[in-house]
Structure formats: C-alpha cells, structure tokens
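J.: Show me the folded form of this:
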Amino acid sequence: MPEELLPRPSDVGVNPPPPQRRQIANAFAASLSGTALEWYDFGIYSASAALVFPVLFFPDSSSAAAELFAFSTYAVGYISRPLGAFALGRLGDVIGRKQVIVLTLLLIGAATFVIGLLPTYGTIGIAAPILLVSLRFAQGVGVGGELGVAPLLSSEFGAPERRGLWCCAPQIGPPAGNLLANGMLALLTVSMSHDAFLSWGWRVGFLTSAVLVGVGLLIRLRLEETPVFRAIRDKGESPSAPVREVFSTERRGLIAASCARVGPDVTYALFVVFSLVYGTKEAGFTSQQVLIAVLIGSATQLVLIPLAAALSDRVNRRRMYAVAAAIAAIWPFVFLPAILNGSFVVLVGGIVVGLGLHSFMYGPQGAFITEQFSPRLRASGSSLAFAIGSTFGGAMAPLVFTALLSWQGTWPLLAVYSALACAVTIAGTLWLGRDYDAEEERQFAESLL
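T.: Take a look at the predicted model:
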C-alpha cells in the first residue's frame, strides 16, 4: 500500500519526500497540459461558433437563425458528454485513470483536426453542417470522459487534505486552453483581411491542434497509474458495473455534484461564448475587442483558479462555492447594461470580474465533485456529474441566451436566466453536498491494506 494514499492530517503543509513530489508534479502536469490542449480544441470551436460557422455552414438562414444553428452545434458537444461519461468515465474505475485520459485526448484531437479540413456549405451543401455536428459530437464524447477522470490524476497522488489544490489542474486547463484558442483567433483576425479569415484563416486554429495534442499525448503516456486505483485493483475491489452502482447507491452525491456544475457553466458561457454575440451586436464592440477582453479575463483565471482551489482546502469548500455562486448570480445585472455604453474598459472589467467569480466556483469544483463519491466509484460518479451538469448548464446556455435576446431584444431576461442557474448550484451545494471526511478517507485506506 503506497504511503501517500493514507490521509495524514498532521502532515498538512509538510513537503512530501522527493519520489512522491515527482509523482504529484508529473500527474499535475499531465492533467493540466492535456486538459488545456483539449479545451484549446473546444475553445477554438466555441469562438468559431460565434464568428465563423453562421456564415460558412448556415448561410441560407437569417442572422438570428444562423446564430441559433451554430450554437446548436456548440450544444451538441455538451449533450454528447453523458455518452462519454458512461462509456469512458466508467472505464476509469475498471481499467484505470491513465488509459482513459489517453483515449480522450486522441478522440478530441482527431475530431478537431478534421474540422479544420471540412468543406463548407458552399462546397458540399447540407453535408457540411451534418459533418460539423458529427465531429462536435465526438469532441463532446471525449470531454465527457475527460472531465471526471482528469481531476483524479493529481489528487490521488497527494494527501486528501490538499485535494482542492491538486484537483484544480484540469480546472486551470479550460482558461489556459481558452487563452490559447482566443489568442490564436485574435492573431488570425488582426493579421489578415476579414475575407481571408473566412476563406481559410479560421482553419489554421483547428489544424494547429495536431501539434498541441501530440505534446499532451507524450506527457500522458509517460504517466504512472494512480496509487489509489492500483490499490483498489490489487485488492480486487474494482467495480464491474460502476455506473449502475452510482445510480443505485450514490444518487444524492450525483445530484449535488451535477447541480454544482450548472451555475459555473452558464456563467462561463455568458462571459466567454455569448459575450462575442452580445458585445458585437448590442454594445457595438468589434470582435477583436471582445476577444481581447476574454483573453484578459482568461489570463486572470490562471491565477485565481489555483488560488481559489488552495483556499478551499483551508475554509469550508461547500460554503465557499455557494457564496461565489450567490455573487455570480448578481453580477450579470450589473455587467450586461454597463457595457452598452461602449466603453472598452468597462467591457474588460466586467468580463474579468465575471470570470473571477467563475474561478471561485470552478477552482474548488474538481475536489468538491470527487468528494461526493466513494473512491472506487469516483471516476464514474464524477464523469456522470460533470456530464449531466454540463448538459443542463453549458449546452443550453448559448442557445437560451441567443433565443432570449432575439425574443426580448434586451438584457434583463439574460441576467435572470444566469441567476437561476446559479441558484441551482447554491441549492445543490448547500442542501445536498457533503464535506470532506478525513476519517472516512482513513478507513477506506486502511481497508485496502
């Protein structure tokens, strides 16, 4: 039994021995780098859904309808996540964490690269959006398996008392990937004409993912399997039907963890995805200005997410999560009308604050969700929770925002919708969620001896 599997409350803050430190560092790097690269792929698609796809893949529709169709393809990447959670998340409890994250990286990377090669509607007609949706579906399947398994990589090499910090590696990945994706698009849009960008420039971001995924794959293939999974496997405690067990024995944790995803996903969609539409069409900003604002907000998240995750190891993680969600529910009522004056400074400040509030939910999220499940079911339970929450949160959000804006032509209902999503998260974390139990972790570790 590896010593690092045993919780040691008295050792919090004490440096681990060198071998363990290297293992944690390698696992943290594998979790962070792979997730960042995967979210680069996802981010390049999300931004393109707002800027490129309505023109190139849905040209026969009205402007509003084209945006709805484009964001529908965005939503497919979320709707397919439960399939990834069922098919790949469960494998994390059966065959191991490492094998699953290698599969997810390959799946997402291949789908993204092929999108960069797709002919448009003007070339092959209706087949173009059909292929686009199919590839987006494949991206979502990969992410559905990634989200619940990646946090276990680094957290299962470290002491449970610091789970918030170690689990945040895949949480840093999305803003890092989004920073790369939006940076790439910003560079492309300012370095070429609009016609050139629509003709071929947008493809560069998708094709570049092949190099990035190759780097992430190299890191992940060198990773060892986690000590927790090895101990469960060697003891013969690996579940044969983990998904069924989660639904039959850990329903409360599944509901709490799923609710925890809804508010952060909708908040993220508002400030990163839908802001491209709202900022350009309602507030009069250029797409480059909004992309730069999102880049600045994503850069601040690289600092705030690990800070929030580390803080959640020192205070009550569940309550901290709920407080951040409560403030995030209020902020859209300030942000959406404020940027209508066309001030770029206000736009940047509003997105930075919005993504900062998102960070204080997202940073502790990996730890909070994994703690809702027993160790032998954590990959399946976490994957399902991430996927279910994302389906009702991130998948629907851009569609709902776009539909509400088209219907009302103004911002109040957008803010109300975002606030309701945060209310779901508050209810799930406070009423159903459970706190980390050091004694339960110790008993589990001792049972595997």
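
J.: going forward, measure contacts between C-alpha atoms and count neighbours the same way
T.: OK.

J.: Can you get me a residue count around residue 294?
T.: The number of residues packed near residue 294 is 27, by other CA atoms under 10 Å.

J.: That one against residue 349, yeah?
T.: No: using CA atoms under 8 Å, residue 294 is not in contact with residue 349; the gap is 10.2 Å.

J.: what about stretch 306-325, how long is it end to end?
T.: Stretch 306-325 has an end-to-end distance of 17 Å (CA to CA, to the nearest Å).

J.: List the buried residues of that stretch.
T.: Residues of stretch 306-325 classed as buried by neighbour count (16 or more other CA atoms under 10 Å): 306-313, 317-325.

J.: do stretch 248-267 as well
T.: Buried residues in stretch 248-267, counting neighbours by 16+ other CA under 10 Å, are found at 250, 252-267.

J.: Let's see which of the buried residues of stretch 306-325 end up in helices.
T.: 306-311, 317-325 (DSSP state H).

J.: if we take these, which one ends up nearest to residue 151?
T.: Among those, residue 309 lies closest to residue 151 (CA to CA), at 12.2 Å.

J.: first to last residue in stretch 83-93, what's the distance?
T.: End-to-end distance for stretch 83-93: 16 Å, by CA to CA.

J.: Contacts made by that stretch with the rest, please.
T.: Applying CA atoms under 8 Å, 6 or more residues apart in numbering, the contact partners of stretch 83-93 are 97-100, 140-146, 148-149, 229, 238-239, 241-243, 376-384, 387.

J.: To compare with the earlier structure, here is another sequence to fold:
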Amino acid sequence: MSAINNESSHSGPTSRKELRRVMLASYVGSAVEYYDFLLYVTASSLVFNKLFFSDLSPTAGTIASLATLAIGYVSRPLGALVFGHYGDRLGRKSMLIVTLMMMGVSTTLIGLLPTSEQVGALAPVLLILLRVVQGISVGGEWGGASLMAFEHAPVGRRGFATGVIAAGGPTGTALAAAALGLSSLMPEEQFFSWGWRVPFLISAALVAIGVWARLKVSESPLFIEEQQRRQERGDAPKLPLWEVLRAPRPLILAFLGLLSTFTFYSLVSSFGLAYARDRGLSLSVVLGIQVIGGLTCVASMIIAGAASDRFGRRAVLVFGAVAGSVFTYPFLQLIDSGETAQTMIAFIVMFGPVVGPLFGPTGAFLSEQFDTGSRYTGASLGYQAASTVGGGFAPVILVSLMAAQDGGHGFILLFAVGIGVLSILALAVMPSRRGTRAKSTVTDAPRQPLPATEEVGPREPGRT
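T.: Alright, predicted model coming up:
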C-alpha cells in the first residue's frame, strides 16, 4: 500500500447538517450494536455462569462463561475481513445496516434460549453459536461507523467526530447495565427465571431505531470519490486485504499499540464486574456502578477525541496507556474493600483517565493509516485483532492469574503493566501518518485539488 494521496477534492461537499446527521446515525447505531454486544459481556460476568454452566463450580463456571465471551471476540476479525472487504468495494453504508440487523437478531435469540437445566449441554452450544454471530457483526460494525464519521468530517475535527462514535460503545454499556440492573431488582428467583431475558428482547426495538437512522444518511464522499477515480482511469478493482498485507507494518504496530486499550477495558468492564460481585456487592449495585462508569467514559472519549485533534493521536493514546499502568493496582485495591463508594471511585477513575483516552482517538488514529480503497479492511482488521487478544482472552487470563495467586493482585499487576509498556513502545515507533493531507469534504473548509500521484506531505499541525 503506497503512501499516495487518493483523497483530493473531486467529491461533493458534505454540509454541516449532513455531517451532524451522519454522526448521530453512527453514534446511535453504535450504541445499539454495543448495547447488544456488551449486554452479553455484563451477563457473562454476572449471570450466565449460573444459567448455562450450573453443573460447574462457581470459579469454573465463571471461567467457562467468560470463555464464551472470548469466542465472540475471536470471531470479530472474521467480521472485519468480510465486511471490510465489501465495505471497501460496495460502500460503508450498506455494511452498517447489515451488521446492525445481524446483531439485533442474534441478541434477541439469546433472550429466547433455554438454560442448561432445560436442555442440558445444548444450551451452551446454542449460546456459543449466537455469540459467534454477534462477534462477526461487531467486527464489521466498528470500522464502518468510525469511517463514516471520519470521511465526512473536516480534517481538523476528525478526532472529535470519531470520538463521538466511539462514545457509542460506553453508551451501549450504560444502557445494557441499566436494563439488566432494573431487571435484577425483581426477586432473584424471577430474575434468573425470566427477568434476565427482557434486556435481550428489548434489542429488537432498539435495532429498528438504529436501522432507520442509518438509512437516512449519505454514503461516504471519499468512498464515492475513490470509485469515480477508478472508473475514470479504468482501474481494475483491487483486493483490499492484499493492499493492507503487502505493507503490513502499520497493521502490526496498530495491533500492538491497541493491546493495552482492550486489556484495560477488560480489566474494568468484565473482570472488574465479576470481582466486585465476589467482594460482596449486590448485583444491582454493581450494575449501577457500571452505568455511572459508562457515562463517565462517554464524556471522556469525546474529550479525548477532540484533544487528539490538537495534541495528536499518539500523545493521547500513550497518556491512556500510562494511566492504565499506574491505576491498575489502586483499582484492584479499591474494589477489594467491598465498599460501594470505593468501588464506584475505582470504576470512574479507570473509565475516565484510562479507557476514554485509549478509545477516543482510536477511530481517527487507525483510519489515518490506510488509503481510502483499503481503509475499511485495514482499520477494522487492526482494531479487531487487538480486541480478540486484549478483549477476548484478557478476562480469562485475569481470573486465572488471580486464582493462581489465591486472590492476590501481583500477577495481574505485572500482566497489565507489561501490556501497557508493549503498547507504548509500539506507538512510539509508529510510522508517519498516511492521508494527513486528505482535504476536508465539509463545505466551509478550503478545498485545493492535489495531483493523484502526489506524495503525502508534512503532517497537519497537532497531528501525530
């Protein structure tokens, strides 16, 4: 993949109104998609071990339940490959609608599943199959939603725009925790009998809203421009994956750089929930803390995305990785107290200065590594590969490390800090950004065509 500017100003301008519409539709769709995906994260940490793995010991049941969580993450790169390929060939918008509908159907069906007491071993098998579909769906969702905002936004606002889309994730987390928390207020017998199903069934209505919003937006102007350029030149369609893999260094370094992002997120959102529950906090209290943490993260991601427009993506990402390494031990100690107030402080601290800066600039950071014709594939694959390792396996590793140390924190601290240092080193040696001279498609921004073969020049001010 060459560092050639293929984003000149032949495409039509995006109005401010259309940009707001795109951002809102992408944000709402991402919130719905991650509501579904993270509802499973919350339920696997607090509920599914009792419903689908009731024949195992409590610790083994928790590990088995979190392992099904990992399966969903493992399937995410497949979604990145499939939807990334067609997103680069056919367009971003259509892929976003397909992924959202896939997620909605699979989540609704999870809410209808029989438990292991009813059908035995078939129950976890069906759960795993639906989790795979969820993983494939979200694997294609992130890249498309982030790219729609990135490719419609002016150059100096791309971090803010993609930070807003990233905030759809914790918004979905807060909605999922709130829905599950309200259901958990009913008597425990009723909750584990049928109450836990309600938040999953609500997904059907939320998906309908998300699809409606996404049908209203226009296709990415940079994608349209790329298609027109190829038609004018008579270029044969290229394989997006090959364009990414023939110069793999940005992809590899992006994967390593984002490992800490998902590891620290897993430490908070999955492992942290289960650990707080084990320390004696009630289910409703834990979920309430998750809601507050999620809302904190929404604000933090948007602020971090905007900050990356001014200070650079790399600086904000490194800040988050350093903060995660520093705050891991206090986070565990606060939860270990078993006190509601201290646990809430722990979650707010990790979601605010750690998770927000790690996720807020990520959409713009990854999008700037790849040309328009392979951007959906490259950005999605780098993101989802890191999510598979850091998000899928980290919760199981964290539980196992704590069990190996009989409840101690030392092994977890070494693991978290090690991942943080690895990501910082990868970010430090990232190559110069590509496409930083891509011209804005917003009407009030300057538009000066560049020759199609002009090399990418100096970085924009404040960009890394």
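
J.: Aligned against the second structure, show me the partner of residue 34 of the first structure.
T.: For residue 34 of the first structure, the aligned position in the second structure is residue 29, judged by TM-score structural alignment.

J.: Can you tell me the closest non-neighbouring residue to that match?
T.: Closest residue in space to residue 29 of the second structure, ignoring its immediate chain neighbours: residue 210 at 4.6 Å, by CA to CA, 6 or more residues apart in numbering.

J.: aligned partner of the one you found in the first structure?
T.: Match for residue 210 of the second structure (TM-score structural alignment): residue 216.

J.: now residue 320 of the second structure
T.: Using TM-score structural alignment, the partner of residue 320 of the second structure in the first structure is residue 324.

J.: got it, and residue 126 of the second structure?
T.: Under TM-score structural alignment, residue 126 of the second structure pairs with residue 131 in the first structure.

J.: need the strands for the stretch 201-350 of the second structure, in chain order.
T.: With DSSP state E, counting those that start in this stretch applied, the stretch 201-350 of the second structure shows no strands anywhere along its length.

J.: just the helices in the stretch 251-400 of the second structure please.
T.: Taking DSSP state H, counting those that start in this stretch as the test, the helices found in the stretch 251-400 of the second structure are 272-278, 283-311, 313-336, 340-350, 356-359, 362-367, 375-386, 394-404.

J.: which residue numbers in the first structure go with the second one?
T.: The reference is to helix 283-311 of the second structure. Taking TM-score structural alignment, helix 283-311 of the second structure hits residues 287-315 over in the first structure.

J.: And stretch 78-85 of the second structure against the first structure, how far off on average?
T.: Taking mean CA distance after the TM-score superposition for the first structure, the mean distance separating stretch 78-85 of the second structure from the aligned residues in the first structure is 0.9 Å.

J.: matching residues in the first structure for that stretch?
T.: So stretch 78-85 of the second structure is aligned with residues 83-90, judged by TM-score structural alignment.

J.: Could you work out the end-to-end span of the matching stretch for me?
T.: Length of stretch 83-90 of the first structure, first residue to last, CA to CA: 11 Å.

J.: Buried residues of stretch 330-342 of the first structure, list them for me.
T.: 331-333, 335-336, 339-340.

J.: Check stretch 392-404 of the second structure too.
T.: Result for stretch 392-404 of the second structure [16+ other CA under 10 Å]: buried residues 392-402.

J.: count of neighbours near the aligned residue in the second structure for residue 180 of the first structure?
T.: By TM-score structural alignment, residue 180 of the first structure lines up with residue 175 in the second structure. As a burial measure, residue 175 of the second structure scores 24 neighbours (other CA under 10 Å).

J.: Using the three-state scheme, assign residue 175 of the second structure.
T.: Secondary structure for residue 175 of the second structure, judged by DSSP: H, G, I helix; E, B strand; the rest coil, is helix.

J.: ok now do it, which residues does it touch?
T.: By CA under 8 Å, 6+ apart, residue 175 of the second structure lies in contact with 35, 291.

J.: do you know how far it is from residue 181 of the second structure?
T.: For residue 175 of the second structure, the distance to residue 181 of the second structure - CA to CA - is 10 Å.

J.: Check the alignment and tell me where residue 340 of the first structure lands in the second structure.
T.: Mapped onto the second structure by TM-score structural alignment, residue 340 of the first structure lines up with residue 336.

J.: next one: residue 401 of the first structure
T.: The pairwise alignment with the second structure assigns residue 401 of the first structure to residue 398, based on TM-score structural alignment.

J.: residues in contact with residue 146 of the first structure?
T.: Residue 146 of the first structure is in contact with 35, 89, 100-101, 104, 383, counting by CA under 8 Å, 6+ apart.

J.: can you list those in JSON lines and add neighbour count?
T.: Converted to JSON lines, those look like this (neighbours: other CA atoms under 10 Å):
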{"residue": "35", "neighbour count": "30"}
{"residue": "89", "neighbour count": "35"}
{"residue": "100", "neighbour count": "23"}
{"residue": "101", "neighbour count": "30"}
{"residue": "104", "neighbour count": "26"}
{"residue": "383", "neighbour count": "35"}
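
J.: which one of those residues sits closest to residue 283 of the first structure?
T.: residue 35 (32.8 Å).

J.: With distance to residue 453 of the second structure added, can I get the helices of the stretch 251-400 of the second structure in TSV?
T.: Conversion of the helices of the stretch 251-400 of the second structure to TSV gives the following (distance: least, CA to CA, whole Å):
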stretch	distance to residue 453 of the second structure
helix 272-278	50
helix 283-311	26
helix 313-336	26
helix 340-350	45
helix 356-359	33
helix 362-367	20
helix 375-386	18
helix 394-404	43
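
J.: Select, out of these, the one closest to residue 118 of the second structure.
T.: So among the helices of the stretch 251-400 of the second structure, helix 283-311 is nearest, using CA to CA, at 24.1 Å.

J.: Give the other helices and strands that the closest one contacts.
T.: Secondary-structure packing of helix 283-311 of the second structure (3 or more CA pairs under 8 Å, 6 or more residues apart in numbering; DSSP states H and E): helix 158-166, helix 168-184, helix 272-278, helix 313-336, helix 340-350, helix 356-359.

J.: what packs against the fourth one?
T.: What that stands for is helix 313-336 of the second structure. helix 249-266, helix 272-278, helix 283-311, helix 340-350, helix 356-359, helix 362-367, helix 410-428.

J.: mean shift of that helix relative to the first structure?
T.: Once superposed with the first structure, the aligned residues differ from helix 313-336 of the second structure by a mean of 1.4 Å; criterion: mean CA distance after the TM-score superposition for the first structure.

J.: What is the distance between the one helix or strand residue 127 of the second structure maps to and the centre of its chain?
T.: For residue 127 of the second structure, the host element (DSSP states H and E) is helix 122-152. The chain centre lies 10 Å from the centre of helix 122-152 of the second structure; the measure is CA atoms, centre = their mean, to the nearest Å.

J.: Lovely, talk soon.
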